[in-house]
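Asks: heads up, no residue letters with this:
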């Protein structure tokens, strides 16, 4: 196993790209800018090694990155309506970056931070720990926040992201990674033929602005029931109002209750690739790139709808308005800890 480090001197200040390589031809590449995962290469069932995440052809395009490709999202993943943050009878005004709403930490969120990076090796893995101090009132958020995110790859083809943070004032925190997976390899096909299995039986209803209404809906008998496996294509074509409201697909928070591991399994039949996601988070936003910006120049070609599948394991900001969601407030006497593992394999 090894770590390859590249300095991107054409960008000021200079970015670093790290590539974690195991002994099974699995590679994970990412930047210290935004913690952005630029490539994940894995073999298919015939041994062909290809990239299975979306990323820009030109690194400089990550400075805008309207789709948040591959990035660490924070302080809060998701939409905060009216960019207004209520905490303990006090309201903080955040930076708006989606109309009047605050999305994925705002315009200067963690996706645009140049993180400090330190690589490490163990007997069983290679990795890099990214660290950042977010000052009090950063983007409108209260409290100085010290956060570290560790990317680690082992020889069982497990890529683990571990999050840890501390604050000196009560502040909301809901971190995630925003990679767009496409197991067909090098973006040969859309993700419509991917099948997904997960044990979630409930999901959050959205309004026309993609903001949770506060209602938690039963997934049984709907296109939101993945307990026995379901292809994305059939759900995209469904007439369910919650599929329609987000542009024919998914951009919904699925809650994990009485879950069994693995939490989520994704399969792509042509390549034979599988992706298993295991997490200690209470839920996951699944986004099928139904509203992906068109004509972005990606390594796999020009972007279009349904090119990638986001599996954003996280807590959700809806709890700021609705008490029936898992809490996200971090207080000074506690530490934030979270772990999600992505395991890459092929069907037998």
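Replies: Happy to help now that I have it. In this text, all values refer to a predicted model and were calculated from it rather than measured experimentally. Numbering: from 1, shown residues only.

Asks: from now on I want contacts and neighbour counts done on CA atoms only, so please keep to that.
Replies: Noted.

Asks: can you name the farthest residue from the center of the chain?
Replies: For the chain, the C-alpha farthest from the mean C-alpha position belongs to residue 89; by C-alpha atoms, centre = their mean, that distance is 30.6 Å.

Asks: ok, structure two:
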């Protein structure tokens, strides 16, 4: 991972973008707070950096598809000198594809996705590649209390609210513009979520920046500001299969999760509120092991996550302490040599093994996407934090800035 990061790029809100969104809705209170918050990110669009110093970095824009209502969806194609490319689409501000060479130079798409908007809508419960919000993961019983008031959310996962409700950020069309700093290329996406959307309080302006460099770092920087106290927990829901999307299961791929503890769940996948050690359990990935090594173990937690065959769908409490220079997760495909490493400012990661993909549909390359056909690394605060006083807070005060940065580094370079 590149350790020469400008701290502003990883911690500060792109204030100009947020204030544009808020100005459009006339939210003067938050606008004033955002303007007072400080300078924008260093990596501004159309930066004057010398692209000749970073050969083959490029970002191109093209039409992807249209929504059923006729709204145009754009695709941004990011490339670097190593033969790696990333496609971002404005529907759901999502990763549509990641093409990556293996140790022999053979390129494959290692992210699960679709070639059209209809499939993303028809199979929206997969959340392939999407930006998740307002609240990633589950909120128990579709409600939480904030400032003495109880807020009710639509339930879309049994008795609970999942990934922002019935129509989260994954189903929205985001505004977008390209980024080219000379050392990185990418896309900035923005969305305005009105007060009361899916039951959440506050007019919320959100910016997500994807950038790619020649070190194969795909950086996702999130920022947001609200004009009311609210809760927020943004994440990305890309499914990886390092052997290539549709190339069978990920059970032979080897994972290391830098976490000594996890948040155990009940039968509706809501945390109990405790932190438990992974030691002696199938959830212990402190030493690298194949994902499938213990997935069939006789363990109640695995059965909660996937009642029929067992599976992973848990929040691990990371040891990396929000330090972007400390490795949080590493997964390797021994056959291809492809590896993804995750670094994040977030305290947790949801490692999910696509337990509910059933092989009933196909992805971008026409291959079937089956059970255990991918894994997610969702950097996040813990599930149900608004209802769990002992968990790190997900409350965002009016006028304050929310920021989060997660980096996926891909090998071989």
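Replies: Received the coordinates, thanks. As the structure is a prediction and not an experimental result, all values here were calculated from the model.

Asks: identify the residue spatially nearest to the equivalent of residue 61 of the second structure over in the first structure, adjacent ones excluded.
Replies: Counting by TM-score structural alignment, residue 61 of the second structure corresponds to residue 5 in the first structure. Closest residue in space to residue 5 of the first structure, ignoring its immediate chain neighbours: residue 18 at 4.6 Å, by C-alpha to C-alpha, 6 or more residues apart in numbering.

Asks: contact partners for the one you found?
Replies: 3, 4, 5, 6, 29, 30, 31, 32 (C-alpha atoms under 8 Å, 6 or more residues apart in numbering).

Asks: mind doing that once more with 10 Å?
Replies: Contacts here follow C-alpha atoms under 10 Å, 6 or more residues apart in numbering; on that basis residue 18 of the first structure touches 3-7, 28-32, 35, 37-38, 117, 119, 127-128.

Asks: compare those residues with the second structure and list the overlap.
Replies: Among those, the ones still in contact in the second structure (both residues aligned by TM-score structural alignment, their matches' C-alpha atoms under 10 Å) are 3-7, 28-32, 37-38, 117, 119, 127-128.

Asks: tell me the one among these nearest to residue 223 of the first structure.
Replies: residue 37 (29.9 Å; C-alpha to C-alpha).

Asks: and the residue farthest from the centre of the first structure, how far is that from residue 251 of the first structure?
Replies: As judged by C-alpha to C-alpha, to the nearest Å, residue 89 of the first structure and residue 251 of the first structure stand 30 Å apart.

Asks: before we move on, back to that, give the equivalent position in the second structure for the residue nearest to residue 5 of the first structure.
Replies: Match for residue 18 of the first structure (TM-score structural alignment): residue 76.

Asks: from the contacts of residue 18 of the first structure, which land in strands?
Replies: Using DSSP state E, the subset of these located in strands is 3-7, 28-31, 37-38, 117, 119, 127-128.

Asks: now, of the residues you listed, which are buried?
Replies: Taking 16 or more other C-alpha atoms under 10 Å as the criterion, what is buried in those is 3, 28, 29, 30, 31, 37, 38, 117, 119, 127, 128.

Asks: confirm that the residue nearest to residue 5 of the first structure sits in a strand.
Replies: Yes - counting by DSSP: H, G, I helix; E, B strand; the rest coil, residue 18 of the first structure is part of a strand.

Asks: and for the closest residue in space to residue 72 of the first structure that isn't next to it in sequence, the neighbour number?
Replies: In space, and not counting its chain neighbours, residue 72 of the first structure is closest to residue 177: 4.7 Å by C-alpha to C-alpha, 6+ apart. Neighbour count of residue 177 of the first structure, defined by other C-alpha atoms under 10 Å: 24.

Asks: so what's residue 177 of the first structure up against?
Replies: Contacts of residue 177 of the first structure by C-alpha under 10 Å, 6+ apart are 35-37, 68-74, 77, 111, 161, 310-314, 340.

Asks: list the ones among those residues that the second structure also has?
Replies: Shared with the second structure, among the contacts of residue 177 of the first structure: 35-37, 68-74, 77, 111, 161, 310-314, 340 (both residues aligned by TM-score structural alignment, their matches' C-alpha under 10 Å).

Asks: tell me which of those residues fall in strands.
Replies: 37, 72, 73, 161, 310, 311, 312, 313, 340.

Asks: what's the match for residue 279 of the first structure in the second structure?
Replies: In the second structure, residue 279 of the first structure lines up with residue 344, judged by TM-score structural alignment.

Asks: residues in contact with its match?
Replies: So residue 344 of the second structure contacts 10, 219-221, 318, 320-329, 378-380, 404-408 (C-alpha under 10 Å, 6+ apart).

Asks: what subset of those is buried?
Replies: Buried among the contacts of residue 344 of the second structure by 16+ other C-alpha under 10 Å: 10, 219-221, 318, 320, 322, 324-329, 378-380, 404-408.

Asks: where do the helices sit along the stretch 201-350 of the second structure?
Replies: 300-305 (DSSP state H, counting those that start in this stretch).

Asks: follow-up on the earlier one: the second structure: which residue goes with the residue farthest from the centre of the first structure?
Replies: When the second structure is aligned by TM-score structural alignment, residue 89 of the first structure is paired with residue 148.

Asks: quick one: the helix or strand hosting residue 32 of the second structure aligns where in the first structure?
Replies: Using DSSP states H and E, residue 32 of the second structure sits within helix 28-35. On the first structure, no counterpart of helix 28-35 of the second structure exists by TM-score structural alignment.

Asks: list the contacts of that helix.
Replies: Helix 28-35 of the second structure is touched from outside by 13-23, 36-37, 203-205, 224-228, 398-401, with contacts defined as C-alpha under 10 Å, 6+ apart.

Asks: can you tell me how far the equivalent of residue 54 of the first structure over in the second structure sits from residue 142 of the second structure?
Replies: When the second structure is aligned by TM-score structural alignment, residue 54 of the first structure is paired with residue 112. For residue 112 of the second structure, the distance to residue 142 of the second structure (C-alpha to C-alpha) stands at 29 Å.
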